[in-house]
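> Got a sequence here, can you build the structure:
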Amino acid sequence: MINGRLRILVVDDSAYNRKMIRAILLEMEDVASVKVVSDGEAAIRAVMTDTPDLITLDLNMPRMDGFTFLRWLMQNHPLPVVVVSADGGEKNVFKALDLGVLDFVVKPLRYASERIVEIKEELQTKVRAMAGKDMAPYLGRLRSAKPVRERVKVSGKPAAGAHTKGVLVVGASTGGPSAVQRVLAQLPITFPLPVIVVQHMPPVFTKQFGMRLGKNTVFDSKEAEDGDLLTPGRVLVVPGGYHLKIAGLPSASVKLVKKKEGDRFVPSIDITMASAAAVYRKRSLGVLLTGMGNDGARGMLEIRSAGGRTIAESEETTVVFGMPKAAIRNGAVEVTLPLNAISGRIEKMAREICRLKNE
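Modelled structure (predicted):
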């Protein structure tokens, strides 16, 4: 930093994108300088000579691509990285997240260069939240993640009414994909509650995220569709561009509601948690992980007010503490735990929920 102001490195092979991203970032009062380079080799030289506080990175570049650069960076000089990726590159983005990228911003696919100004607010917000962050603890958690519990195939369908035992809603934003996966990967196939994941993410990316959770946890996981049933052993990921509500019992199906103009958080954690509280009452369990803003604070308070159980990730393991902090401040959180302790507490609370007598 220079007098408390940020130094940023922009890595993109498009001269127009470099120019526009630099202009967007220089509008920020807390940014002192923005250096631009066109490929990974130049980025390595820039990091070695003048270490930035944050890097924005395009993945598809000549000479040295973004992935090769990321591997070098995280092994030799870990720094916060925000990928600025073209829409349609969801597999590449998740690969980058596995390498230590904190978050991503999607460039419009059609006329991407001319429309790059559309990402201005999102890019500025994410850069401001993550610049200068100590990467060592985050990378340590990525590398020390325990292997997924052995997958056990369960024959037959869930028992009639099994879904009425309760529901687990997990909400996350910035830094969320790896955190959500880590939490769910440590739950057993015998976990008794259906799971809904609300991750702030654009359309298309949520489908890929659902598939990843299916490969890296013991659960059947998918992007939610209108009318899907909530059943134990299944994880439903709320699709980008929609909000999810739960229909009343005994059906326990889900209803997708298209986002409205001006919606701040999409998908909304508040909407899904509030719906869970209304339907399941004391049998609802809400978990709020890393993320910017205050989404989830109101919905989690409704769960707790209904007699349900709530957990928030503690500041020490979050990428951004904004959402858990907001929920703690408004009294919505029953217990605050580091990421590696959350799965065990979820299991314990779920067992307690299943022992509750019917109202």
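> can we go C-alpha only for contacts and neighbour counts from here?
OK.
> Please, which helix or strand holds Pro267?
Using DSSP states H and E, Pro267 maps to neither a helix nor a strand.
> Please name the spatially closest residue to it (chain neighbours excluded).
His243 (4.9 Å; Cα to Cα, 6 or more residues apart in numbering).
> And for Met130?
That would be Pro80: by Cα to Cα, 6+ apart, it lies 6.6 Å from Met130.
> looking at it, that neighbour is touching Ala129, isn't it?
No: counting by Cα atoms under 8 Å, Pro80 stays clear of Ala129, with 10.3 Å between them.
> To compare against the first, here's the next sequence to fold:
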Amino acid sequence: MPVKVLIVDDSGFFRHRISDLLSGDSRIEVVGTAKNGKEAIEQAKSLRPNLITMDVEMPQMNGIEAVRIIMRECPTNILMLSSLTSEGARVTIQALEAGALDYLSKDMRAWMAHSDSLEKQLRDKVVELGRSRHAGLRSRFSDPSASSSRVFKSEPLLASKSPRSPTSSNRFSSNSAQSGLTKEPAKTASRLSQSSHGKKVVPDCRVVVIGSSTGGPAALQQILTQIPANFPHPILLVQHMPKAFTSVFATRLDQQCAIAVKEAEDGDLLKPGRALLAPGGCQMIIDPRGTDKIKIMLGDDRLTYKPSVDVTYASVAKSFGKKVLAIILTGMGADGCDGARMLKQQGATIWAQNKESCTIYGMPQAVVNAGLADAVLDLTELVSILSSKRS
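The predicted structure is shown next:
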């Protein structure tokens, strides 16, 4: 069955352009269009699409408010179209908070240029998200005390952060401003470290590295907001995002978390209880001159993903060997699989998010199918294990 899509945009040009691009794919059926948020809600209820492409700024009702109402009254998978600006990043994060699954840049020049890469990216995202059942599962990860459409906490974007303990007040300071391992696919969570009482625990490691893509912002928020301030390990985060988005996203997470979260800068130190988010457009590795420092490099055009999970995984494998806990979360594609092979050769521990709690079971599935996952865990189980670790 084709993925049924509702297109929402106040621009006639974009409605027609998106419709033309999607209609050329036999996997997709455009079932309707709407020019504002109010119409989008009505169409979502009557047409019951598998996916909605949603503009942000529209008359009568904007896209963010429409997403909130849709997720409350008729949960549907939603792909936001957003500009790659600071303001575009801010409102996109708000849309993800409201319940949208993912976003795609809205650049007039690119959309007018008949780009093959843009066409493929749009179609693939629509098909993958349209086939996902995540909208119906969303309430599993939302705050029970809040509306079921909320994935993120609802504090204002620039709200002041809750006071941290004195020991965590200076954690933002920085020092200065492949080979093919083959084995049978993992069938069960067989190598979870356990305490003497049989409880699943974080293994002995020097760093925790988490990679994610589509659906990652919500999954990362779910995990990081539950980690205690005295978490004994540094955390590296690689989320597929452009530059304007990673700075806003890191700030947003820092406001919500007990641990410190920041967009990584060249020379940042690895510290317990601090998470460093790889900046969009760049690669984040361990500085080969000192394993307690981060090095940020400009993205190589030969690499599809900037930042890339593979690059960071490979770097920590080289620097820390088996003393790594690598976690691969929801996302399209297979980024992280090659890096996981290098980690596995060093004896590191690798956990993958399970299919049922993923928005898109692409990146974890690649690791699992390659036989590299020591455990396949539900998101709630990942949260439980990591949140119980204290120094």
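> if we can go back for a sec, after alignment, which residue of structure 2 pairs with the residue nearest to Met130 of structure 1?
Counting by TM-score structural alignment, Pro80 of structure 1 lines up with Asn77 in structure 2.
> how much space between its match and Leu236 of structure 2?
29 Å (Cα to Cα, to the nearest Å).
> So which residues of structure 1 form helices?
15-26, 40-49, 66-76, 90-98, 112-115, 120-130, 136-143, 176-185, 205-216, 269-280, 297-305, 322-329, 339-354 (DSSP state H).
> so the last one versus helix 176-185, what angle?
In terms of direction (axes from the mean of the first three to the mean of the last three Cα atoms, to 10 degrees), helix 339-354 of structure 1 departs from helix 176-185 by 50 degrees.
> surely the residue nearest to Pro267 of structure 1 meets Lys260?
No: contact criterion Cα under 8 Å: His243 of structure 1 and Lys260 do not qualify, at 9.7 Å.
> So these two - more neighbours on which side?
His243 (22 against 11; other Cα atoms under 10 Å).
> Show me what that one lines up with in structure 2.
That one, His243 of structure 1, aligns with Gln283 by TM-score structural alignment.
> what's that match in contact with, if anything?
Counting by Cα atoms under 8 Å, 6 or more residues apart in numbering, Gln283 of structure 2 touches 296-299, 306-308, 311-312.
> Leu302 of structure 1 -> structure 2?
You called it Leu, but residue 302 of structure 1 is Glu. In structure 2, Glu302 of structure 1 lands on Met342 (TM-score structural alignment).
> what's the distance between its match and Phe231 of structure 2?
From Met342 of structure 2 to Phe231 of structure 2 the distance is 26 Å (Cα to Cα).
> Looking at the two, which one has more neighbours?
Using other Cα under 10 Å as the criterion, Met342 of structure 2 and Phe231 rank with Met342 on top: 24 against 20.
> hmm, back to that, quickly list what's touching both of His243 and Lys260 of structure 1.
Counting by Cα under 8 Å, 6+ apart, no residue touches both His243 of structure 1 and Lys260.
> Ile360 of structure 2: what's it in contact with?
With Cα under 8 Å, 6+ apart as the criterion, the residues that contact Ile360 of structure 2 are 128-129, 132, 214-215, 330-332.
> and if we set it to 7 Å?
128, 132, 214, 330-332 (Cα atoms under 7 Å, 6 or more residues apart in numbering).
> Same list, these, but as TSV with neighbour count please.
TSV is the format used below for these (neighbours: other Cα atoms under 10 Å):
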residue	neighbour count
Glu128	17
Ser132	20
Thr214	27
Thr330	29
Gly331	23
Met332	21
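> Include distance to Gly267 of structure 2 when you put these into JSON lines, please.
Below are these laid out as JSON lines (distance: Cα to Cα, whole Å):
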{"residue": "Glu128", "distance to Gly267 of structure 2": "37"}
{"residue": "Ser132", "distance to Gly267 of structure 2": "39"}
{"residue": "Thr214", "distance to Gly267 of structure 2": "28"}
{"residue": "Thr330", "distance to Gly267 of structure 2": "29"}
{"residue": "Gly331", "distance to Gly267 of structure 2": "28"}
{"residue": "Met332", "distance to Gly267 of structure 2": "30"}
